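Trainee: Everything below, folded, please.
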Amino acid sequence: MIKKDILHILGKEVALGESAQVSFNVAKLHTQNTIDVPVIIERSKKPGPIVLITAGIHGDEVNGVEIVRQIISKGINKPKRGTIICIPVINVFGFIHMDREFPDGRDLNRMFPGIRGGSLASRVAFKLVTEILPHADLVLDFHTGGADRFNAAQVRIIKGEKTLNELAKVFGAPFIFYSKNLKKSFRNTCHKLGIPILLFEGGKSFNIDNTVTNTGVNGVKRVLHHLEMLNRKFKVSNPKKSCIYIKDSKWVRAKYSGMFKATVSINSEVKKGDDIGNITDPYGSFNHFVKAPNDGYIFNINESPIIYQGDAIFHISTKFES
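Mentor: This is a model prediction of the structure:
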């Protein structure tokens, strides 16, 4: 979709060929200091699609922020045609405090599309949906695993969307995970508005992993190249391995509390009955081996050394194809 020559966004006019940084401001701190969320806009002189690249919906998901930071610092966000809008940290409140939620205790990714006069998180969601999202032809949204659960680099999409399937394959993450849109999530709101969105998951909270970061940055370059937006100075590499499509999956949960160690690495293909981890106690009197419940790929591992009975320790595919 070709947009008008002038982009009217957050009270600013940005013409073709211009760069701009505008502030996405919703509320002040209790000290009356303003908190500005920078929105970085790069427009080519040549019209074309508008791609919105976001991260930091959860304040503790630093790896996603690092991916968008690198896209900006390397100049990947300066398109050959069209427009790229980057918001590296949406939940800047949580990012400052290294907290997943907003100061009001709410999860921003369960507050969309938001309410103009609602809670702080709801107001931020509302402003994002009404003042930024309508400009986008495509959204690339970056997340990481929660707590100590390390996610393999993956793109999450819903089944049956031809455009998303094509773009996810172009992105080239090791896994394409078919998952339903959660109610009141950013992804679900984009879907309802008819805006394609690729949700990238990789790594874990409070952590920056080079492999995950490189996968995210390279994926963005491939998508921009596919859209004929990537600047000629950047090279595009093919993924080292073909994508695995995960059609269904299950969590393996701890049968016992204790000290936990995975004995397989992320992305591993395992067979039913394989040893994939063990749970012990501090006294050397107990050792339980965790077995793979089926053939599949391990695409999430709990890296906490201490776990409790019922904790999710592995996410394994149950239906998949390459």
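
Trainee: all contacts plus neighbour counts: C-alpha atoms, from now on.
Mentor: Noted.

Trainee: how about the biggest helix by length in the chain: buried residues?
Mentor: Scanning the chain for the helix with the most residues, using DSSP state H, yields helix 210-226. Across helix 210-226, burial judged by 16 or more other CA atoms under 10 Å covers 212-213, 215-225.

Trainee: what separates the residue in the chain sticking out farthest from the centre from I307, distance-wise?
Mentor: What lies farthest from the middle of the chain is S285; by CA atoms, centre = their mean that is 41.2 Å. According to CA to CA, to the nearest Å, S285 stands 17 Å off from I307.

Trainee: cool, and G94?
Mentor: In terms of CA to CA, G94 sits 26 Å off from I307.

Trainee: These two: who's more crowded?
Mentor: Set side by side, G94 and I307 show more neighbours around G94, with 22 against 19, by other CA atoms under 10 Å.

Trainee: ok, and the closest non-adjacent residue to the more buried one?
Mentor: For G94, ignoring the flanking residues on the chain, the nearest one in space by CA to CA, 6 or more residues apart in numbering is G59 at 4.1 Å.

Trainee: Three-state assignment for that neighbour, please.
Mentor: What DSSP: H, G, I helix; E, B strand; the rest coil gives for G59 is coil.

Trainee: Report how many residues lie close to it.
Mentor: So G59, with other CA under 10 Å, has 26 neighbours.

Trainee: That one and V65: what is the separation?
Mentor: 9 Å.

Trainee: Please generate a structure for the following sequence too, so the two can be compared:
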Amino acid sequence: MARSHFFTGLAGLLLFTSLPLVTSTPTIAATVYTGDRLDGAAVIDKLDVSDLPAGQVTKLWFRVTDNAIGQGWYVPVVVVKGAKPGPKMLITAGIHGDELNGISVVQHLAQTLDPKTLSGTLVAVPGLNTPGLMHSTRGFTSDEIGTNGENLNRIMPGNADNGGPASRFAGRLWSNIFIGNADFAIDLHTQSRGGAYPGYVFAQTAEARQIADWLRPDVIGMDAGIEGTVENMLNPAGIPAVTYELGAPEKFDTPMIERALRGIRNVMIGKGMLAGKADLSDPAPFVGNVVTDLASPRGGWAEIKVKLGDDVKAGQAVAVIRNPFGEEIATVTAKTAGHVLSINIDPRTEPGDMVVRLIAWSDSGVCSQAGCPDTSHK
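Mentor: Below you'll find the predicted structure:
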């Protein structure tokens, strides 16, 4: 994929001539430094972990694109490069600006890993969507009032040169941070505003399912995916990846964060990056491959009658809808049996809004226990 560059003319020449001369054949890819520093950390235009020092933690700012006033959108990157060789693990969070638990997970993981005992490299990005995080919105809200943002997790791998603002931002993340710096990946999310998930992992392939089993979430969804997501575009690119949903948005949930950290360390043990034995003390996950949304037929105040993780029967009432006077005007019932995967935590409900989401297993579902036939489209 073509890449955009911030430096041309004399500025680019000065940057080039300031680098050490190498007499041997130059490598095709290398970390590109802009020469700037932000909060004491170097700013980069491209990451290549192969040329970073082993046995150390390197903190960087990636200057993704320009914003509307000619300044930069910056994304933090932490590279923990082990003293011993091993795989490269990419962990990302905050591609939706209202989904915050993953940011704390990434921060704690990077702070607690010892590079001297690590085999391989952690590439951690605690906050992909800078404008979305600033505006506390799901989308890439790059305008001045924080509205009308595109979903960065539907337009990967983007177009770094010829797309709109969100597509260029996505394209630069994809080509200059993700590709070449990951042998496998975990993209951390939560449910979006107004809803809540348990610990829930989407898995597409056999390799992704292995990662999901090590993560030990509450639920594993064998899912063919949605084109344009980080996970669904990395898998066809030969980089096994999962999406891990961590509860509810707009807060740091300590138990959920700690559970995710246990699971990620299990993955690192399984991949040979850390010594030790996997911690499988959390309950075995429910595995499903069919998801059903139960929607409200009326607008009003939703009273949810089930909890995350409940098993419901066909015909069971899962929510009632009340009018402003508190009178019951509708009942939402389960069409089929299933496991409660998501619930609304905001009682304000529009007609047609999902109030409860169920997951179940079907032997005739698109995906088997081992994976899905199509890993880039749904």
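
Trainee: who touches both of G59 and V65 of the first structure?
Mentor: V89 (CA atoms under 8 Å, 6 or more residues apart in numbering).

Trainee: in the second structure, which spans are helices?
Mentor: 9-17, 101-112, 130-135, 165-173, 206-215, 230-234, 254-270.

Trainee: and among those, the most buried is which?
Mentor: Scoring the helices of the second structure by mean neighbour count under mean count of other CA atoms under 10 Å gives helix 230-234 as the most buried, with a mean of 27.

Trainee: can you name the residues of the first structure that that one overlays?
Mentor: Aligned using TM-score structural alignment, helix 230-234 of the second structure spans residues 186-190 in the first structure.

Trainee: Contacts for stretch 324-332 of the second structure next, please.
Mentor: Stretch 324-332 of the second structure is contacted from outside by 294-298, 300-301, 317-323, using CA under 8 Å, 6+ apart.

Trainee: which among those residues gets closest to D282 of the second structure?
Mentor: Of all these, D282 of the second structure sits closest to V318, with 26.7 Å by CA to CA.

Trainee: Which position in the first structure pairs with that closest one?
Mentor: Match for V318 of the second structure (TM-score structural alignment): I276.

Trainee: quick one: contacts for that match?
Mentor: Shown in contact with I276 of the first structure (CA under 8 Å, 6+ apart): 262-264, 289-292.

Trainee: ok, F184 of the second structure - contacts?
Mentor: The contact partners of F184 of the second structure, taken as CA under 8 Å, 6+ apart, are 88-90, 239-241.

Trainee: Alignment lookup: F206 of the first structure to the second structure.
Mentor: Taking TM-score structural alignment, the alignment pairs F206 of the first structure with E250 from the second structure.

Trainee: Skip the chain neighbours and tell me the closest residue to its match.
Mentor: The nearest residue in space to E250 of the second structure (CA to CA, 6+ apart) is D98, at 5.4 Å.

Trainee: give the contact list for the one you found.
Mentor: Here D98 of the second structure is in contact with 132-133, 136-138, 192-193, 249-250 (CA under 8 Å, 6+ apart).

Trainee: same question, N214 of the first structure
Mentor: Taking CA under 8 Å, 6+ apart as the test, what N214 of the first structure contacts is I67.

Trainee: let's see it at 10 Å
Mentor: N214 of the first structure makes contact with 67, 70, 153, 220, according to CA atoms under 10 Å, 6 or more residues apart in numbering.

Trainee: ok, so of the contacts of stretch 324-332 of the second structure, who is nearest G163 of the second structure?
Mentor: A295 (35.1 Å).

Trainee: Count the residues that sit near the closest one.
Mentor: Applying other CA under 10 Å, we find 19 other residues in the vicinity of A295 of the second structure.

Trainee: tell me the average deviation of the longest helix of the first structure from the second structure after fitting.
Mentor: In the superposition with the second structure, the average deviation recorded for helix 210-226 of the first structure is 1.6 Å (mean CA distance after the TM-score superposition for the first structure).

Trainee: now that helix against helix 62-73, angle please.
Mentor: 50 degrees (axes from the mean of the first three to the mean of the last three CA atoms, to 10 degrees).

Trainee: Can you check what angle separates helix 210-226 of the first structure from helix 162-171?
Mentor: Per the same axes, to 10 degrees, the angle that helix 210-226 of the first structure makes with helix 162-171 is 120 degrees.

Trainee: Distance-wise, check the corresponding residue of the second structure for the residue farthest from the centre of the first structure relative to R348 of the second structure.
Mentor: When the second structure is aligned by TM-score structural alignment, S285 of the first structure is paired with E327. Applying CA to CA, the value for E327 of the second structure to R348 of the second structure is 15 Å.
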